[in-house]
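**Q** how does the following fold in three dimensions:
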Amino acid sequence: MAVELNHTIVPARDPQVSARFLAEILGLRVDPPVAHFTPVTLANHVSLDYDQLDEFEPHHYAFLLSDEEFDAALARIRQGGITHYGDPACREVGQIYHSRSTVGRRGTYFRDPDGHLMEILTPGGAGS
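**A** Down below sits the predicted model:
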């Protein structure tokens, strides 16, 4: 069997709020609770299991989307008044980036309610 990532735990002050925030941007649904976790399952069956914690360091999570999914997610970000950035240092406000190493790749960063740095990006490459 090939090794696959199955799930990761995402610390959140309010797991339901944070899971719903991400799910709405990505066009996904929040799954039913599993024990005390609030999961959001991605297309490749990896789940982000939101867990309640009061104190934690923010993390970075990146999501690969098709061009169409990216455009839809970016529209939801903008419609929601969510600040997004063209760089991981969050200096290029309202921008998207265009990769220098992968032709056709676009992406942007935004913060979730807990300060995690979320990134959405397209695959780029052939056919872009």
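**Q** going by C-alpha atoms from here, please, whenever you check contacts or count neighbours.
**A** Will do.
**Q** strands of the protein, start to end?
**A** Along the chain, counting by DSSP state E, strands occupy 7-12, 38-41, 47-52, 60-64, 84-85, 97-98, 106-111, 117-121.
**Q** TSV please, covering those and showing mean neighbour count and distance to Val30.
**A** Output for the strands of the chain, formatted as TSV (neighbours: other CA atoms under 10 Å; distance: least, CA to CA, whole Å):
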stretch	mean neighbour count	distance to Val30
strand 7-12	19	14
strand 38-41	23	5
strand 47-52	21	10
strand 60-64	13	16
strand 84-85	22	23
strand 97-98	16	28
strand 106-111	23	19
strand 117-121	20	17
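**Q** out of those, which gets nearest to Ile77?
**A** Nearest of the strands of the chain to Ile77, taken as CA to CA: strand 84-85 at 7.6 Å.
**Q** structure for this one too, so we can compare:
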Amino acid sequence: MSISFNHTVVAARNREESATYFTDVFGLAPAKEFGPFLVVTVEHGVSLDFAKVPDDQEIHPQHYAFLVDDADFDAIYDRILQRGQQHWADPRGTKPGEINHHDGGRGVYFQDPAGHYLEIITRPYGSGG
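**A** Purely as a prediction, here's the structure:
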């Protein structure tokens, strides 16, 4: 059996702001509208489908982690720094303004406009190094 991850819905108060933030920081093509969603496509055809949440509905922050190569890490991290955006080396936020070096790679955590936690890593966890 072959199972592949295809897409996920990302809740946002302002889907345009959140999708644009994501494409800007990650250096991706602009989102495309598909029904009630703004769709951002990443590697292997996987997409993040940004959806507006009604004002009276709470957004429960999720965690989205992305494996990137060293050049993409540098570019994304540079855009985070250019924005003056808060970021952390750890998921609890106890190491602000730092990156981590788990498994011989690099990683950093930050938040999108809707409060979701984003993470970029250059080595999968547990891969050694």
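**Q** can I get the strands of the first structure in CSV with distance to Ser128 of the first structure?
**A** As requested, the strands of the first structure are exported to CSV (distance: least, CA to CA, whole Å):
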stretch, distance to Ser128 of the first structure
strand 7-12, 30
strand 38-41, 26
strand 47-52, 28
strand 60-64, 14
strand 84-85, 22
strand 97-98, 12
strand 106-111, 10
strand 117-121, 13
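**Q** of all these, which lies closest to Met1 of the first structure?
**A** That would be strand 7-12 among the strands of the first structure, by CA to CA, at 16.9 Å.
**Q** now do the closest one: distance to the chain's middle.
**A** Between the centre of strand 7-12 of the first structure and the centre of its chain there are 12 Å (CA atoms, centre = their mean, to the nearest Å).
**Q** with the second structure superposed, average distance for that strand?
**A** Compared with the second structure after the fit, strand 7-12 of the first structure shows a mean deviation of 0.3 Å (mean CA distance after the TM-score superposition for the first structure).
**Q** what's next to that strand, contact-wise?
**A** Strand 7-12 of the first structure has contacts (CA atoms under 8 Å, 6 or more residues apart in numbering) with Ser18, Val46, Ser47, Leu48, Asp49, Tyr50, Asp51, Gln52, Leu53, Asp54, Phe56, Asp114.
**Q** for those residues, which one is nearest Ala72 of the first structure?
**A** For the contacts of strand 7-12 of the first structure, the residue nearest Ala72 of the first structure by CA to CA is Ser18; the value is 19.3 Å.
**Q** next one: the closest one from Pro123 of the first structure, what distance?
**A** Distance of Ser18 of the first structure to Pro123 of the first structure, given as CA to CA, to the nearest Å: 25 Å.
**Q** more neighbours: these two, which one.
**A** Ser18 (20 against 17; other CA atoms under 10 Å).
**Q** hey, where'd the helices end up in the second structure?
**A** 15-26, 70-82 (DSSP state H).
**Q** just these: most buried one?
**A** helix 15-26 (a mean of 18; mean count of other CA atoms under 10 Å).
**Q** give me the range in the first structure that that helix lines up against.
**A** Under TM-score structural alignment, helix 15-26 of the second structure corresponds to residues 15-26 of the first structure.
**Q** mean deviation, that stretch versus the second structure?
**A** Mean for stretch 15-26 of the first structure is 0.7 Å (mean CA distance after the TM-score superposition for the first structure).
**Q** any residues touching that stretch, and which ones?
**A** Contacts for stretch 15-26 of the first structure (CA under 8 Å, 6+ apart): 12, 29-30, 37-40, 50-52, 69, 73-74, 76-77, 112-114.
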